[in-house]
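J.: sequence unknown, structure follows:
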């Protein structure tokens, strides 16, 4: 996860916490967390990066709507990150 931006890492966590969210659902959740509007030009290229790194899987709900799901590598990245964080919180 050391090669991800903080925004990409946050997207990964949002996707992990939802059941195959659409891009719009990810956008809504991340906007709530950041307390500001996130434009499509920022969101979708970062989601595509997560897909290209094989951390997230992208599927199609219908002709206009994609969904995102955490892949095995994405889950491993989150577990590694949480383990790394935990050592500093003990």
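T.: Looks like it arrived, so ask away. All values reported here derive from a predicted model rather than from experimental measurement.

J.: CA atoms for contacts and neighbours, from now on please.
T.: Will do.

J.: residue 69 reaches residue 60, doesn't it?
T.: No: if you go by CA atoms under 8 Å, residue 69 and residue 60 don't touch, sitting 11.1 Å apart.

J.: which one's more surrounded, the two?
T.: Using other CA atoms under 10 Å, the more surrounded residue of residue 69 and residue 60 is residue 69, with 21 against 11.

J.: so the more buried one sits in a strand?
T.: Yes: judged by DSSP: H, G, I helix; E, B strand; the rest coil, residue 69 forms part of a strand.

J.: okay, it and residue 8: tell me how far apart.
T.: Look at residue 69 and residue 8: by CA to CA, to the nearest Å, they are 14 Å apart.

J.: count the residues that sit near residue 15.
T.: 24.

J.: next, it: secondary structure please.
T.: helix.

J.: tell me the buried residues in the longest helix along the chain?
T.: For the chain, the longest helix by residue count, based on DSSP state H, is helix 72-89. For helix 72-89, a neighbour-count test (16 or more other CA atoms under 10 Å) marks 74-75, 77-78 as buried.

J.: try this one next to it:
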């Protein structure tokens, strides 16, 4: 197996080699034994999987409503501003 095939298999089968077909897994493990590039690809795939597995960042409750309200205040200069706001904000 060469590095191009290894990368293709990671893309198609994932970074968990234990889930790969036995013949592919054996070839991949052999490549990993002597290829720093293959190890780097596998490490990158693990890092990507971990990044995708983290919980999403959630906006604070009511943020969208506050944004819409602020936009409406800016569109209607006659409406009073919230404390600390000026007409130039």
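T.: Perfect, thanks for sending it. Fair warning: this is a prediction, and the values are worked out from it, not measured in the lab.

J.: now the TM-score, please.
T.: Remark: TM-score between the superposed chains equals 0.33 [TM-score structural alignment, normalised by the length of structure 2]; 47 aligned residues with a CA RMSD of 4.0 Å.

J.: follow-up on the earlier one: farthest pair within the buried residues of helix 72-89 of structure 1?
T.: Within the buried residues of helix 72-89 of structure 1, 74 and 78 form the most distant pair, 6.3 Å apart (CA to CA).

J.: list the contacts for residue 6 of structure 2?
T.: Neighbour list for residue 6 of structure 2: 28, 38 [criterion: CA atoms under 8 Å, 6 or more residues apart in numbering].

J.: what is the helix or strand containing residue 48 of structure 1 packed up against?
T.: Under the criterion of DSSP states H and E, residue 48 of structure 1 resides in helix 40-52. On a contact count with 3 or more CA pairs under 8 Å, 6 or more residues apart in numbering; DSSP states H and E, helix 40-52 of structure 1 meets helix 6-16, strand 56-60.

J.: now with 7 Å, please.
T.: strand 56-60 (3 or more CA pairs under 7 Å, 6 or more residues apart in numbering; DSSP states H and E).

J.: for the strand it packs on, what is the distance to the chain centroid?
T.: On the basis of CA atoms, centre = their mean, to the nearest Å, strand 56-60 of structure 1 sits 11 Å off its chain's mean C-alpha point.

J.: and it, what's buried?
T.: Applying 16+ other CA under 10 Å to strand 56-60 of structure 1 flags 56-58 as buried.

J.: quick one: buried residues of the helix or strand encompassing residue 29 of structure 2?
T.: In the assignment (DSSP H and E), residue 29 of structure 2 maps to helix 22-34. Across helix 22-34 of structure 2, burial judged by 16+ other CA under 10 Å covers 25, 28, 31-32.

J.: quick check: next helix or strand after it?
T.: Following helix 22-34 of structure 2 in sequence, per DSSP H and E, is helix 36-53.

J.: what's that following helix packed up against?
T.: helix 22-34.

J.: quick one: list the elements packing against the helix it packs on.
T.: By 3+ CA pairs under 7 Å, 6+ apart, helix 22-34 of structure 2 packs against helix 36-53.
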